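J.: Give me a 3D structure for the following:
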Amino acid sequence: MASTEGLVPITRAFLASYYDKYPFPPLSDDVSRLYSDMASLIQLLALQSPPSQGEASLIEEANREPPHKIDENMWKNREQMEEILFLLQPSRWPVQLREPCTSEDAELSSTLRHLKDNFDKALTAMISFQSKNSERIFSTVMTYMPQDFRGTLIRQQKERSERNKQAEVDARRQLAQLGSATGVYKTLVKYLVGVPQVLLDFIRQINDDDGPMEEQRERYGPHLYNLTKMVTAIRVSLTLLWERYDTFKLNKNQMNLLSEAVIVYTSEFERFITFISDVFANSPFFISADTAGTLGSRENEEYKEIIVQAGRTYEVSLMVESENSYIAWDFSLVQGKISMDIGFCVEYISASGEKTLILPYHRYEADQGNFSTLMAGNYKLVWDNSYSTFFKKTLRYKVDCIPPVVEPTN
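T.: Got it, this is the predicted structure:
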């Protein structure tokens, strides 16, 4: 386990300075021009024959703004590429293209094969990016994790997550939803105690609305959003065209438009993915406190000590604001020569003051644990020394309330 002493999570200010060194050369002007032309082609196809319910949903999607987060856009692009490659399989072509009788149909058939090659190459680049980025994040987390059961559990969870994602791809589901799927970080909060504080801080802060990743979205998001819109337009165009090919044939200009749109999109997407891969690969998760301007320890990270007198109890109250938050604790008794234990339980306090025992009373010398709360409200952690007649006990403890956390997305 690597030392985290003196480290703090990346800040938005730090990323702003870091990204200054990585300006993205703007997308080609052809992207906006071709997107506009593809939108006009979609309108023309929709006028040719009223869209079905499924087609109307696709058109509506093409008219919506792309998701805000980088990762969700990546999955959206992958989803559209998968769907386009499905449409570009010769077995999915209109029969006139599978068995061309005219020179125009033969020319389009040849063009489609080349366009499929373009998308195959772009999809391969996308899959490689997602795999390497996921592994980089996971490796960073594991570097700072205690080398005990938590590491094994998180590794098992990652393997399950990857299998589930691949199953979604194989089942041709809505891949864009995977961009906001939970993952290793969600599992991490289930095993909080003993995890370095800097890693927990990173999890809390990374997806804040004005957190570090927002700087990334503002810098690079608009370029990716335009690519997302363009690939969606290509998919919708092909979907509508295949259903209307017996009554609507692309003229030479429209055929060139489709070809140019695919070539420009795949080229610009590969350029973007290569660039952002380099940015991500060199971007740190943690920086020194000096760099972040946050020198000095924070009180809420320190253990506290309290003497629990014989015949008394000691309580710590916590307010839980969000459902499915976690209450985490780490406590031990400062031992002398005589082995000692102390009673411990967790209670929920309703608005009317009624107490509900949510963690049964037990006696410990020390404990590291957590409890996933079922509802928002007031909770009490209670250490009980009331059964002791003579011995006061020095309790060393740290407790925290961790809000629900999902896998950080860009």
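
J.: Could you use CA atoms for every contact and neighbour count after this?
T.: Noted.

J.: hey, which helix is longest across this protein?
T.: Secondary structure of the chain per DSSP state H: the longest helix is helix 103-144.

J.: Quick check: next helix or strand after it?
T.: Beyond helix 103-144 in the direction of the C-terminus, DSSP states H and E gives the next helix or strand as helix 149-170.

J.: chain center to that next one: distance?
T.: Between the centre of helix 149-170 and the centre of its chain there are 14 Å (Cα atoms, centre = their mean, to the nearest Å).

J.: residues making contact with that helix?
T.: With contact meaning Cα atoms under 8 Å, 6 or more residues apart in numbering, helix 149-170 is reached by 142, 145, 174-175, 178, 183-184, 187-188, 191.

J.: Helix or strand: which one has residue 316?
T.: Going by DSSP H and E, residue 316 is in strand 313-320.

J.: next SSE after that strand?
T.: strand 326-333.

J.: how about the strands of the chain, start to end?
T.: 7-9, 286-288, 304-308, 313-320, 326-333, 342-349, 355-364, 366-372, 377-384, 393-402 (DSSP state E).

J.: so what secondary structure elements neighbour the second one?
T.: Identification of packing neighbours for strand 286-288 by 3 or more Cα pairs under 8 Å, 6 or more residues apart in numbering; DSSP states H and E yields strand 7-9.

J.: try the last one
T.: Contacts of strand 393-402 with other secondary structure elements, assessed using 3+ Cα pairs under 8 Å, 6+ apart, are made with strand 304-308, strand 313-320, strand 326-333.

J.: Same question for the fifth one.
T.: For strand 326-333, the packing partners by 3+ Cα pairs under 8 Å, 6+ apart come out as strand 366-372, strand 393-402.

J.: Following up with a second sequence; could you model it the same way so I can compare the two?
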Amino acid sequence: MVSSSKGGGLVPITRAFLSSYYDKHHFPPVSDDVSRISQQLHNLSNNLRNTSLPLPQGERLLLKEVESQPPHKIDENMWKNREQIEEIIFLLESSHWPITLQKQSTPEDVELARLLRKLKAKFEGILKIVESFQSKSSENVFNTVMTYMPQDFRGALIRKQRERSERNKKAAVDALVNSGGSIRERYALLWHQQMERRRQLAQLGSAAGVYKTVVKYLVGVPQVLLDFVRQINDDQGPMEEQRHRYGPPMYALTKMVLNIRLFLSLSWWRYDDVKLQKQQISLLEEAVDAYTSELERFLSFIAEVFANSPFFVTAEEAGAIEANKNDYREESIPAGTTYEVSLEVESVNSYIAWDFSIAQGKISMDIGFSIEYTNPMGQKTLILPYRRYNSDQGNFCTVMAGNYKLIWDNSFSTFFRKALRYKVDCIPPVVEPEEEETETI
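T.: So this is what the prediction gives:
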């Protein structure tokens, strides 16, 4: 941690710096089971609502959310996952089961009740992990910012003001709950409070409004800190790189937890008419296992990445990274087309390396990628089988000279062009210098 006395010569992290930092922290894609099971649950939900009965208001709102794109911001997705986990725990409470199931009058109902308690315990466990992640992340940001604040009574005053503000926010949430507010309403308030914290930070950074007085009062606050809090939430600021790199797995998990809740909610609604089949129950159990394990893996990874990511770097370091970022190329690949990079490799034991990503907008994007080899006779061999990625890094050692083609495939897309950012290197083999023969006298 850098102390405030060392604030000189530092600049806030830039998007280019975060790109360089995240290059060293590649998150393996979430399991293919996530998208597969999400789609299967969605299909089952469609079957359950294929009835002349109109959907209840809550289920209509949930269905609209399932069929919409997840939020763009990673932390908003985190709140959305936490909300859905609580909603699912609510549905899995025995008092909220269908009346027929609560009676447990058949062996099948007894077995299903046992499984539901097991699933509820899994969701309660992952809820604690999400809450802990959010709490630690918030404390880490605040404590880092406080490192740059004056280390006297003024810093103590800021801490007291924050504690008072957080108590007031908690009191507002408690009042909503005590008045009968729903889980949905509670999380809408929690997200509003989160955005209010950001607004206050932005005002502090720009010294606007009442915060002019605060900034004047806090003589000694480094300008670099004010610059940081002003730009940190810009739509195209440093955090956009974070969303670009780590948004796709979060979006997939948000989709999955929404589909789990929708399936459970519709199953309870139609329980007396459409009994859950064994394969549907097995799919539900598989979905919960995949979701909780993948979310825990993602949170464990991202917590370490965020904890070790600095807020500030030296101006020289930022400049060097900006100068090197042009090593990457960008290519716009229209829908229905492919883009290729061809490499002529003259020596075996050369290394071909690649690093690419697809820019994320509000719609999660991926692209097909494969590598093929063509020998001098024109015969082709698949080196890396086709698979769809949001981003990927890799390399391999060539065993044959000839032409190697890296292929990005957007032919499956009907409407969306893909913004590809990539770097490809062909590194020749290292030849050890021959030892010079010594002359004999």
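
J.: rewinding a little: mind putting the strands of the first structure into JSON lines with mean neighbour count and distance to residue 244 of the first structure?
T.: Output for the strands of the first structure, formatted as JSON lines (neighbours: other Cα atoms under 10 Å; distance: least, Cα to Cα, whole Å):
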{"stretch": "strand 7-9", "mean neighbour count": "22", "distance to residue 244 of the first structure": "54"}
{"stretch": "strand 286-288", "mean neighbour count": "17", "distance to residue 244 of the first structure": "54"}
{"stretch": "strand 304-308", "mean neighbour count": "15", "distance to residue 244 of the first structure": "72"}
{"stretch": "strand 313-320", "mean neighbour count": "16", "distance to residue 244 of the first structure": "56"}
{"stretch": "strand 326-333", "mean neighbour count": "20", "distance to residue 244 of the first structure": "54"}
{"stretch": "strand 342-349", "mean neighbour count": "20", "distance to residue 244 of the first structure": "62"}
{"stretch": "strand 355-364", "mean neighbour count": "14", "distance to residue 244 of the first structure": "62"}
{"stretch": "strand 366-372", "mean neighbour count": "17", "distance to residue 244 of the first structure": "54"}
{"stretch": "strand 377-384", "mean neighbour count": "20", "distance to residue 244 of the first structure": "58"}
{"stretch": "strand 393-402", "mean neighbour count": "19", "distance to residue 244 of the first structure": "54"}
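
J.: okay if I get the ones you listed as a markdown table plus distance to residue 106 of the first structure?
T.: Listed next are those as a markdown table, based on distance: least, Cα to Cα, whole Å:
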| stretch | distance to residue 106 of the first structure |
| --- | --- |
| strand 7-9 | 58 |
| strand 286-288 | 56 |
| strand 304-308 | 78 |
| strand 313-320 | 66 |
| strand 326-333 | 62 |
| strand 342-349 | 72 |
| strand 355-364 | 71 |
| strand 366-372 | 62 |
| strand 377-384 | 68 |
| strand 393-402 | 62 |
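
J.: Of these, give the one that comes closest to residue 275 of the first structure.
T.: Evaluated with Cα to Cα, the strands of the first structure place strand 286-288 nearest to residue 275 of the first structure, the distance being 21.7 Å.

J.: how about that closest one, aligned to which bit of the second structure?
T.: Aligned by TM-score structural alignment, strand 286-288 of the first structure falls on residues 312-314 of the second structure.

J.: what's the average distance of that stretch to the first structure?
T.: With mean Cα distance after the TM-score superposition for the first structure, stretch 312-314 of the second structure departs from the first structure by a mean of 0.8 Å once superposed.

J.: what residues does that stretch touch?
T.: By Cα under 8 Å, 6+ apart, stretch 312-314 of the second structure touches 9-13, 224.

J.: and if we set it to 6 Å?
T.: 9-13 (Cα atoms under 6 Å, 6 or more residues apart in numbering).

J.: quick one: the closest residue to residue 343 of the first structure other than its chain neighbours from residue 314 of the first structure, how far?
T.: The spatially closest residue to residue 343 of the first structure, leaving aside those adjacent along the chain, is residue 363, at 4.1 Å (Cα to Cα, 6 or more residues apart in numbering). Residue 363 of the first structure is 14 Å from residue 314 of the first structure, where distance means Cα to Cα, to the nearest Å.

J.: Kindly report the same for residue 124 of the first structure.
T.: Counting by Cα to Cα - residue 124 of the first structure and residue 314 of the first structure are separated by 59 Å.

J.: Mind telling me what residue 382 of the second structure corresponds to in the first structure?
T.: Counting by TM-score structural alignment, residue 382 of the second structure lines up with no residue in the first structure.

J.: For residue 39 of the second structure, grab the count of nearby residues.
T.: By the criterion of other Cα atoms under 10 Å, residue 39 of the second structure has 15 neighbours.

J.: Map it across to the first structure for me.
T.: Under TM-score structural alignment, residue 39 of the second structure pairs with residue 36 in the first structure.

J.: try residue 225 of the second structure
T.: Per TM-score structural alignment, residue 225 of the second structure is aligned with residue 199.

J.: Skipping adjacent residues, who's closest to the aligned residue in the first structure for residue 215 of the second structure in space?
T.: Matched by TM-score structural alignment, residue 215 of the second structure corresponds to residue 192 in the first structure. Counting by Cα to Cα, 6+ apart, residue 192 of the first structure lies nearest to residue 328, which is 6.7 Å off, once chain neighbours are set aside.

J.: unless I'm mixing things up, that neighbour is touching residue 367, no?
T.: No: using Cα atoms under 6 Å, residue 328 of the first structure is not in contact with residue 367; the gap is 10.5 Å.

J.: Run a quick neighbour tally on whichever residue in the second structure pairs up with residue 235 of the first structure.
T.: Counting by TM-score structural alignment, residue 235 of the first structure lines up with residue 261 in the second structure. The tally of other residues near residue 261 of the second structure (other Cα under 10 Å) stands at 24.

J.: so what's residue 261 of the second structure up against?
T.: residue 88.
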